[in-house]
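# got a sequence here, can you model it:
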Amino acid sequence: MLIRKIYSPAVEHRPKHIPMYGEAVQAGFPSPAQDYVENSLSLDELCIRTPAATFFVKASGNSMEKAGIHDGDVLVIDRSVPASHRKLVIASVDGEFLCKRLDLTNPAKPVLRAESDDYPDITLNDESELEIFGVVTTVVHPV
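Take a look at the predicted model:
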């Protein structure tokens, strides 16, 4: 999955709090009556843990579909989260930006795994240039 565009959150922006209903819904939406509102929720607060270390990227392609990432999704990336085994990462391999699952089963030979049977894994060798830019913390997937 290639990265199409990179965005930064508005650091000065104040989060908007949207009503959060206390009941989970099976199918449908609860009555918008104020009595049902239990709390409020800011998507900024939910999706952005460290604003100064966060950026957004728009995904392109379908190599990460089994991880729930589809073409056109917006990924929230946090540079302050350590890139550890099995994390979804934004990486540059030999200058190409990718979103893959990091496999550190053998730390001497990291592998970037696709989440689709149609794409091969990327096994890094001594000549490969790898730079991890951050860890995917949230996927915004339009319906």
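
# switch to C-alpha atoms for all contacts and neighbour counts from now on
Will do.

# mind telling me what element the residue nearest to the spatial centre of the chain is part of?
In the chain, the C-alpha nearest the mean C-alpha coordinate belongs to Val136, at 3.2 Å (C-alpha atoms, centre = their mean). Val136 is part of strand 130-140, with elements assigned from DSSP states H and E.

# so who does Leu2 touch?
If you count contacts by C-alpha atoms under 8 Å, 6 or more residues apart in numbering, Leu2 has them with 59-61, 96-99.

# actually Asp71, not the one I wrote
Contacts of Asp71 by C-alpha under 8 Å, 6+ apart are 59-62.

# next: Lys100.
Contacts of Lys100 (C-alpha under 8 Å, 6+ apart): 1, 64, 88-91, 112-115.

# ok, now Thr137?
47, 75-78.

# got it, and His17?
His17 neighbours (C-alpha under 8 Å, 6+ apart): 40-43.

# what about stretch 124-138, start to end distance?
With C-alpha to C-alpha, to the nearest Å as the measure, the ends of stretch 124-138 fall 26 Å from one another.

# try stretch 55-75
8 Å.

# next, the buried residues of it.
In terms of neighbour count (16 or more other C-alpha atoms under 10 Å), stretch 55-75 has its buried residues at 55-60, 62-64, 69-75.

# circling back: got CSV for the contacts of His17, with distance to Lys5 and secondary structure too?
Below are the contacts of His17 laid out as CSV (distance: C-alpha to C-alpha, whole Å; DSSP: H, G, I helix; E, B strand; the rest coil):
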residue, distance to Lys5, secondary structure
Ser40, 31, strand
Leu41, 27, strand
Ser42, 24, strand
Leu43, 21, helix
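
# alongside the first, I'd like the structure of this one:
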Amino acid sequence: MSKAPLYRVEELPADGVGTIRVPVMGPALCAGFPSPADDFQEQAIELPRWLVPNPPATFLWRIAGFSMRDAGIHDGDLACVDRSLTPGHGSIVVAAVDGEMSIKRMVVEGNRARLAFDNAELPVYALQELAEAAIWGVVRFTIRWHLAAAGRSR
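The predicted model follows:
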């Protein structure tokens, strides 16, 4: 866990806390069913330091798909993923499933954990019995642009 201070918006220091460059990873995170057509992206975005308490463990991933729509995560959003956080029941996580990176909700039932879509219109996300799955990080927040797609510049 990071030792950097966490701030609520109303507690932000008046003199600011600086910025940090956070890498944008690629290809886009699958928020639905895997798509091998994504290009590798290599860029970084400067964010306020208070949003990124553990910079070495923090990455941004672009979201592709709609499987997390009911969690407020949409196609084209950026997810800020922190690898230093411990996931728990209800966490939104980035998971590697058979080598494919995707975003899912972690559901813990008793001593078993499973991954789930967060879109009531989709069928239940079912892992194959022999699938290899590993939690890669926990989504700390997302960034969404509120412009019409034609007016958005990425």
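
# narrow the contacts of Asp71 of structure 1 to those in strands?
Judged by DSSP state E, the contacts of Asp71 of structure 1 include 59-60 as members of strands.

# which one of the contacts of Asp71 of structure 1 sits closest to Pro9 of structure 1?
Checking the contacts of Asp71 of structure 1 against Pro9 of structure 1 with C-alpha to C-alpha, the nearest one is Ala59 at 16.6 Å.

# residue contacts, the closest one?
1-5, 69-75, 99.

# what's the match for it in structure 2?
The equivalent of Ala59 of structure 1 in structure 2 is Ile63 (alignment by TM-score structural alignment).

# how far away is its match from Gly90 of structure 2?
Counting by C-alpha to C-alpha, the gap from Ile63 of structure 2 to Gly90 of structure 2 is 19 Å.

# count the residues that sit near whatever residue of structure 1 lines up with Gly110 of structure 2.
Under the alignment (TM-score structural alignment), Gly110 of structure 2 pairs with Asn106 of structure 1. Residues near Asn106 of structure 1, counting by other C-alpha atoms under 10 Å, number 9.

# which SS class is Asn106 of structure 1?
coil (DSSP: H, G, I helix; E, B strand; the rest coil).

# list the buried ones in the host helix or strand of Arg21 of structure 2?
Element membership for Arg21 of structure 2 (DSSP H and E) is strand 19-30. For strand 19-30 of structure 2, the neighbour count (16+ other C-alpha under 10 Å) marks 20-30 as buried.

# my guess is Lys66 of structure 1 is in a helix, correct?
Yes: under three-state DSSP, Lys66 of structure 1 falls within a helix.

# got the contact list for it?
Taking C-alpha under 8 Å, 6+ apart, one finds 115-116 in contact with Lys66 of structure 1.

# touching, Pro82 of structure 1 and Val136? I think so.
No: using C-alpha atoms under 8 Å, Pro82 of structure 1 makes no contact with Val136, being 10.7 Å away.

# tell me the helices in structure 1, going along the chain?
Under the criterion DSSP state H, structure 1 contains helices at 43-47.

# what segments of it are strands?
Using DSSP E, strands in structure 1 cover 2-7, 17-21, 37-42, 54-60, 74-78, 88-93, 96-103, 111-113, 122-123, 130-140.

# so which of the ones you listed is the most surrounded?
strand 74-78 (a mean of 25; mean count of other C-alpha atoms under 10 Å).

# what angle do it and strand 54-60 make?
140 degrees (axes from the mean of the first three to the mean of the last three C-alpha atoms, to 10 degrees).

# follow-up on the earlier one: shared with structure 2, which of the contacts of Lys100 of structure 1?
Compared against structure 2 with both residues aligned by TM-score structural alignment, their matches' C-alpha atoms under 8 Å, the contacts of Lys100 of structure 1 retain 64, 88-91, 112-115.
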